[in-house]
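Asker: generate coordinates for the sequence data below:
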Amino acid sequence: MPPSPPYAVILGTAQDGGYPHVGCACDACEAAAADPERARRVACLGLVTSKGMALIDATPDFASQARDLARLARRPASSPLRAVLLTHLHAGHILGLPLLGREGWATDTTPVWATESCLGFLENNEPYARLFRDGHASPRVLHLGWDTSLDDLVIQPIPVPHRSEAGDTVAYRIEGPGRSLFYAPDLDALVPDVLDHLRAADIALLDGTFFRRHELRRDDANTVPHPAIADTMAKVSAIDTKIIFTHLNHTNPALDPESRERRAVEALGMRIAAEGQILELD
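Answerer: The predicted structure follows:
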């Protein structure tokens, strides 16, 4: 049974292309395609407050993630979202937004929280712009470093380094009555400011895209910068914060619960994110 709100729930843990990854026939993706227990949805975090529910990012798996969030919150699947908060504009984080429109949920002014640059892109490019014109979504500007209240949570968008071709990228500090969570699924590097926010939180969900820097077969890893789990573990092993890795690419060997990479993570008291995992904030 879920705890009393507020709490967070992990609804997806894969990189934008999913797991099995779109267009991939590697052994790991073939195994995930054959076994639903291995498959993972795109990285997403749900928030349950005393008054309702919110999602961080609108992924290609938006429909099933919204339904699962309602189930875990013991609310009808038709219950409106209190907010959709965006970390940035890369495909896996916004492709679900059009399902708020008339072809999908047909919601009534669902608040979409994002930075000014991200909202500017969405309001001026289809199919996202139509959501705002037709009243299915309502833009809410987030100011970097400023606190915003969502019922019994205080949420602060933190600017982080990432490939931000069309808008800012943020992590979120989420403060509950009893515990705090730092959610940073996409990063280029663990810069000092990110480490400071990590230390200040009780729980941190961090970018775990790659276990090592050079896993990709098709690209130079320098064109897709992410902090490798192996490097992150070395930097944060002395920090008391509970560390959980999310946003795993299909090449990441830590996806396999029997791998030596998974054992290395767990030996340090850290974890690989699991769908359905609840993080209490009360």
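Asker: hey, let's count contacts and neighbours off CA atoms from now on
Answerer: Fine.
Asker: could you pull out the strands in the stretch 51-200 of the chain for me?
Answerer: 53-56, 81-85, 110-115, 137-142, 148-150, 153-159, 170-175, 180-184 (DSSP state E, counting those that start in this stretch).
Asker: list the buried ones in stretch 82-96?
Answerer: By neighbour count on 16 or more other CA atoms under 10 Å, the buried set for stretch 82-96 is 82-90, 92-96.
Asker: ok, of these, which one's closest to residue 211?
Answerer: Of all these, residue 92 has the smallest distance to residue 211: 19.9 Å, by CA to CA.
Asker: from residue 143, how far out is that closest one?
Answerer: The span separating residue 92 from residue 143 equals 23 Å under the rule CA to CA, to the nearest Å.
Asker: likewise residue 57?
Answerer: In this view, residue 57 and residue 143 are 17 Å apart by CA to CA.
Asker: ok, these two, which is more surrounded?
Answerer: More crowded of residue 57 and residue 143, by other CA atoms under 10 Å: residue 57, with 27 against 16.
Asker: find the centremost residue of this protein, please.
Answerer: Centroid-nearest residue in the chain, with CA atoms, centre = their mean: residue 44, separated by 3.7 Å.
Asker: now do the contacts for it.
Answerer: 10, 11, 12, 13, 55, 56, 57, 58, 59, 65 (CA atoms under 8 Å, 6 or more residues apart in numbering).
Asker: the structure of the following sequence is requested for comparison with the preceding one:
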Amino acid sequence: MFVRVLGSAAGGGFPQWNTNVGLNRAWHEGTTRASPRTQSSIAVSADGRHWLLVNASPDVRQQILDFPALRPAPDTRGTGIAAILLMDSQIDHTAGLTILREGEPLTVWSTRPVYEDLTTGLPLFNVLAHYCGVDWHEIDTAGGEFTMAGVPGLRFDTVELSSAAPPYSPHRGDSHPGDNIGLIVTDETTGGRLFYAPGLGAPDDELAAVARDADCLLVDGTFFTETEMIDQGVGTKTAASMGHLPQSGEHGMLAWLGRFPDTRRVLIHINNTNPILDPDSPERATVERAGVEVAFDGMEIPL
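Answerer: Just a heads-up that it's a prediction; the model follows:
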């Protein structure tokens, strides 16, 4: 299986367009080795030709241009993207659908709560019906493994994650199973297995069992501390209130990942406030000493 990190940052990317504090300021001033990052998305394929796009970020156009496998073949109009899977209905994971409107109908897989959000509070599917159209397929989180006709050689499964619906959702204050999922991808030939969960805020025993069976964990790296945005003066919410588990602390992400020392562990969806973006920071050193990697745009993970 080929796994390509198209974008590794949280919503807004790095540097964020309207932020001039912390690492954002250091990047503008040229005083950090932190590299720019687009908003999080990955692509997976068994054969390197038929790709599943996992989440469609607002930066998808640039991500496609940066990855030739997703571009059209010579002298034709098309793409290597055979299908799209949405893990939630957050704007930074869905707005890119509008960028893909010029082609054939989009084959999109999601849970029903995500479908309902994208036909009501943020009616992207309704808008796309006037352009390319959407061929929607429902993900049943209780239905076990499934395959996709356009993405041969891979099997998929999902797990429900604890998370709130987006602010625009009609059920914002009433979380539904399937608002946010983790994705398990298995290569039918190599047996390689990926667990992808950029919104993993509350890992439990079920997720630990999933993690033990995976060859690579590509998981939530949004914040390093619980009060990171508050401490930097750019927000009023804690990591937990936004559905994220920070890396630090006795029960943080690094502690949880420490339970799986024989598995490749990579942090993705990294917020512009997170000091691990700086390869020279003590926080980055802490992550690396734990045997955990920090994803970057263009990172490739063969499984």
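Asker: the buried residues of stretch 82-96 of the first structure in helices, which ones?
Answerer: Among the buried residues of stretch 82-96 of the first structure, the residues falling in helices (DSSP state H) are 92, 93, 94.
Asker: quick check: the second one touching residue 86?
Answerer: What that stands for is residue 93 of the first structure. Yes. The pair residue 93 of the first structure / residue 86 is scored as a contact, 7.0 Å apart, by CA atoms under 8 Å.
Asker: mind listing the shared neighbours of those two?
Answerer: With CA under 8 Å, 6+ apart, residue 93 of the first structure and residue 86 have common neighbours 57, 58.
Asker: I'd like the distance from stretch 40-48 of the first structure to the chain centre, please.
Answerer: Here the centre of stretch 40-48 of the first structure is set off from its chain's centre by 6 Å, with CA atoms, centre = their mean, to the nearest Å.
Asker: what's around residue 26 of the first structure, how many residues?
Answerer: That count, for residue 26 of the first structure with other CA under 10 Å as the rule, works out to 13.
Asker: could you identify the most distant pair in the buried residues of stretch 82-96 of the first structure?
Answerer: It's 82 and 90 that sit farthest apart of the buried residues of stretch 82-96 of the first structure, by CA to CA, at 22.5 Å.
Asker: what residue of the first structure takes the place of residue 11 of the second structure?
Answerer: Correspondence of residue 11 of the second structure to the first structure, assessed by TM-score structural alignment: residue 16.
Asker: would you map the helices across the second structure?
Answerer: 22-29, 60-65, 91-94, 112-117, 124-128, 205-212, 228-231, 253-257, 282-289.
Asker: could the ones you listed go into CSV alongside distance to residue 267 of the second structure?
Answerer: Output for the helices of the second structure, formatted as CSV (distance: least, CA to CA, whole Å):
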stretch, distance to residue 267 of the second structure
helix 22-29, 18
helix 60-65, 19
helix 91-94, 17
helix 112-117, 24
helix 124-128, 29
helix 205-212, 14
helix 228-231, 17
helix 253-257, 9
helix 282-289, 9
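Asker: ok, which of these comes nearest residue 247 of the second structure?
Answerer: Closest to residue 247 of the second structure of those, according to CA to CA: helix 253-257, at 4.3 Å.
Asker: mean per-residue distance, the closest one versus the first structure.
Answerer: On superposition with the first structure, the mean distance recorded for helix 253-257 of the second structure (mean CA distance after the TM-score superposition for the first structure) is 1.8 Å.
Asker: other residues contacting that helix?
Answerer: Contacts to helix 253-257 of the second structure, defined as CA under 8 Å, 6+ apart, come from residues 203, 245, 246, 247, 248, 249, 265, 287, 290, 292.
Asker: over to stretch 165-177 of the first structure?
Answerer: Outside stretch 165-177 of the first structure, the residues that touch it by CA under 8 Å, 6+ apart are 6-7, 87-89, 115, 117-118, 121, 152-163, 180-186, 197, 201, 281-282.
Asker: buried residues in that stretch?
Answerer: For stretch 165-177 of the first structure, using 16+ other CA under 10 Å, the buried residues are 167, 168, 169, 170, 171, 172, 173, 174, 175, 176.
Asker: out of the residues you listed, the closest to residue 25 of the first structure would be?
Answerer: Of all these, residue 25 of the first structure sits closest to residue 169, with 30.8 Å by CA to CA.
Asker: skipping adjacent residues, who's closest to the aligned partner of that closest one in the second structure in space?
Answerer: In the second structure, the residue matched to residue 169 of the first structure (TM-score structural alignment) is residue 180. Distances taken as CA to CA, 6 or more residues apart in numbering place residue 88 nearest to residue 180 of the second structure, at 4.8 Å, with adjacent residues excluded.
Asker: contact partners for that neighbour?
Answerer: Taking CA under 8 Å, 6+ apart as the test, what residue 88 of the second structure contacts is 110, 114, 178, 179, 180, 181.
Asker: hmm, 10 Å instead?
Answerer: Contacts for residue 88 of the second structure (CA atoms under 10 Å, 6 or more residues apart in numbering) come out as 55, 94, 110-111, 113-115, 117-118, 163-166, 178-182, 199.
Asker: same thing with residue 51 of the second structure?
Answerer: Each residue near residue 51 of the second structure by CA under 10 Å, 6+ apart is listed here: 2-4, 42-45, 69-70, 79-84, 150-152.
Asker: so what does it match up with in the first structure?
Answerer: Using TM-score structural alignment, residue 51 of the second structure sits opposite residue 53 in the first structure.
Asker: and if you look at residue 202 of the second structure?
Answerer: Match for residue 202 of the second structure (TM-score structural alignment): residue 189.
Asker: do residue 270 of the second structure as well
Answerer: Aligned counterpart of residue 270 of the second structure in the first structure: residue 248 (TM-score structural alignment).
Asker: that match and residue 39 touch, don't they?
Answerer: No. Here residue 248 of the first structure does not reach residue 39: they are 11.7 Å apart, not a contact under CA atoms under 10 Å.
Asker: overlap in contacts of these two?
Answerer: Common neighbours of residue 248 of the first structure and residue 39, using CA under 10 Å, 6+ apart, are 13, 14, 18, 19, 255.
Asker: this completes my enquiry, with thanks.
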